[in-house]
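**Student:** Provided below are the primary sequence and the corresponding predicted coordinates.
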Amino acid sequence: MILKIFYTSILLSLLFASVECKENPPETEILKVQNDTSLDLNSAVSKVLPLIFPHLLKEWKLEPADTSKLWVLRASYGGTTALTFDSQKEYAENLIRTQAMYTAQLAAAISNLPIKEIRLSLTKPLYVKGENHPDVGIQEFEIFRTALSTEKAKAILAEHKTISPFSSFKNHKEELSQLYGKIQAAWTIELNQLGQITVE
């Protein structure tokens, strides 16, 4: 089975980019959720996630981590198109960087909650063609999944407290690249199908 994502012209890509891209959620809104003591765990998470993943959140759930009354947060997000204007190399690099960005933002947003681990999944619609698929069709696949303890994430954020994980990458490329690099070094990759995807 061959998984493909199609390269398209910059003008058409910009049309779809409006769906894929997001503005960084205002930290003031997240602070309001963190400071609202009337919210239970599920309510707080349900308010925070749409701020981080507007239009991209697929599903989420909380699972007991162990007997210490802590929880594991599983969240899935992804785009809505099988088109890209990235090259083969840029496609994988940008998706991994985006995963690190969301992991850092999510860790900061839930830092006051009894959550032990973040497991974040990226799902994407891809063109599929193979022996069992003579005609090219689009199916959604989970292509990248990582796990990171909130304890490690908090330590990394504390090391980089001079930069907010919600800052613009364009304006703070060096600082955020260092932060994302630390996140990537600390997480565990549970699934990586990026090498199976061909950009055409």
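**Tutor:** Looks like it came in fine.
**Student:** Please make it C-alpha for all contacts and neighbour counts, starting now.
**Tutor:** Fine.
**Student:** distance of residue 14 from residue 163?
**Tutor:** Per CA to CA, to the nearest Å, residue 14 is found 29 Å from residue 163.
**Student:** With residue 87 instead?
**Tutor:** Using CA to CA, residue 87 is found at 29 Å from residue 163.
**Student:** Included below, for side-by-side comparison, is a second structure:
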Amino acid sequence: MFSFCRSSFLIVLLCSQLIWNCSKSLEKSLDDWIQVTEKADSISMDELARLCFKHSYRLSEWGADKNTLYVEYGGASALTFSSKETYIPSILLDLARKAYRTYATGSKKGLAELRVSLVKPYYVKNETNPETEIQEFEVYRISIDPVIWSKVNSDKPIDPFETDENDIPIGKFLERLEILMKEWKVELNELKRVQVQ
């Protein structure tokens, strides 16, 4: 029994350390990006999107005429381990965390507007085909511009990496993300149609 408890503790400790190190490595990667990027262009903005959205990144487009970055991201699985109550709030908090870091970093090099689309696979059962199939849908799209950003960051700067051991935002960072989620412009919201079972 002691051996099992000790092994379990070590596994939890190792996982927490890995998550913490990933957050720190992202922070260093973004600092490095700021140092080497002279100005916003399609290559540097794509690299920024890949850094901030990590494995969920799908594509990005840079509109140089208006300094707009469009990012599409999403999951690869229709499965979720979230409950009905936590599914949408956890998706929106994750979006806010990624969008905040992207805008905070990119705006230092000329990013004016950030548009983000969430595309996810879902199980679909329609009337013509009783078999359930998986299809991808754009379910949420937001935009952030300088006016919105000034409302979110009216106070002194905060640490956009203030998270717990599971990389969940806490403290002042969480407070800013809550403001961001209230202020960002929602261009598409189909999350209300998603049923978690």
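**Tutor:** Sure, I can see it. Since the model is a prediction, treat every value here as computed from it, not as a measurement.
**Student:** what's the helix ranked longest in the first structure aligned against in the second structure?
**Tutor:** Identified as the longest helix of the first structure according to DSSP state H is helix 88-109. Helix 88-109 of the first structure corresponds to residues 84-105 of the second structure when matched by TM-score structural alignment.
**Student:** Quick check: that stretch compared with the first structure, mean distance?
**Tutor:** Superposing on the first structure and averaging over aligned pairs (mean CA distance after the TM-score superposition for the first structure), stretch 84-105 of the second structure comes out at 1.0 Å.
**Student:** residues touching the nearest residue to residue 51 of the first structure once chain neighbours are set aside, list them.
**Tutor:** Computed as CA to CA, 6 or more residues apart in numbering, the closest residue to residue 51 of the first structure that is not its neighbour in sequence is residue 25, at 5.4 Å. Going by CA atoms under 8 Å, 6 or more residues apart in numbering, residue 25 of the first structure touches 51, 52, 166.
**Student:** Would you map the helices across the first structure?
**Tutor:** In the first structure, the helices defined using DSSP H lie at 10-20, 27-35, 41-52, 88-109, 150-159, 173-186.
**Student:** which one of those helices is the most hemmed in?
**Tutor:** helix 88-109 (a mean of 19; mean count of other CA atoms under 10 Å).
**Student:** Which neighbouring elements make contact with that helix?
**Tutor:** In terms of contacts (3 or more CA pairs under 8 Å, 6 or more residues apart in numbering; DSSP states H and E), helix 88-109 of the first structure is packed against helix 27-35, helix 41-52, strand 115-130, helix 150-159, helix 173-186, strand 197-199.
**Student:** circling back: present the helices of the first structure as CSV; the columns should include distance to residue 132 of the first structure.
**Tutor:** Output for the helices of the first structure, formatted as CSV (distance: least, CA to CA, whole Å):
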stretch, distance to residue 132 of the first structure
helix 10-20, 29
helix 27-35, 46
helix 41-52, 37
helix 88-109, 25
helix 150-159, 42
helix 173-186, 36
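**Student:** so which of those helices gets nearest residue 78 of the first structure?
**Tutor:** Minimum separation from residue 78 of the first structure across those (CA to CA) falls at helix 10-20, 8.4 Å.
**Student:** ok, residue 182 of the first structure - contacts?
**Tutor:** For residue 182 of the first structure, the contact set (CA under 8 Å, 6+ apart) comprises residue 156.
**Student:** aligned partner of it in the second structure?
**Tutor:** The alignment partner of residue 182 of the first structure in the second structure, by TM-score structural alignment, is residue 179.
**Student:** I'd like the distance between that match and residue 142 of the second structure.
**Tutor:** Computed with CA to CA, the distance linking residue 179 of the second structure and residue 142 of the second structure is 14 Å.
**Student:** Equivalent analysis for residue 15 of the second structure, please.
**Tutor:** Using CA to CA, we find residue 15 of the second structure at a distance of 32 Å from residue 142 of the second structure.
**Student:** the more surrounded of the two?
**Tutor:** Shown here are residue 15 of the second structure and residue 142; by other CA atoms under 10 Å, residue 142 has more neighbours (20 against 14).
**Student:** Show me what the more buried one aligns to in the first structure.
**Tutor:** Alignment note (TM-score structural alignment): residue 142 of the second structure maps to residue 146 of the first structure.
**Student:** Now do the contacts for the residue nearest to its match when sequence neighbours are not counted.
**Tutor:** Nearest residue to residue 146 of the first structure, sequence neighbours excluded (CA to CA, 6+ apart): residue 189, at 4.5 Å. By CA under 8 Å, 6+ apart, the contact list for residue 189 of the first structure reads 144, 145, 146, 147.
**Student:** Kind regards, and thank you for your time.
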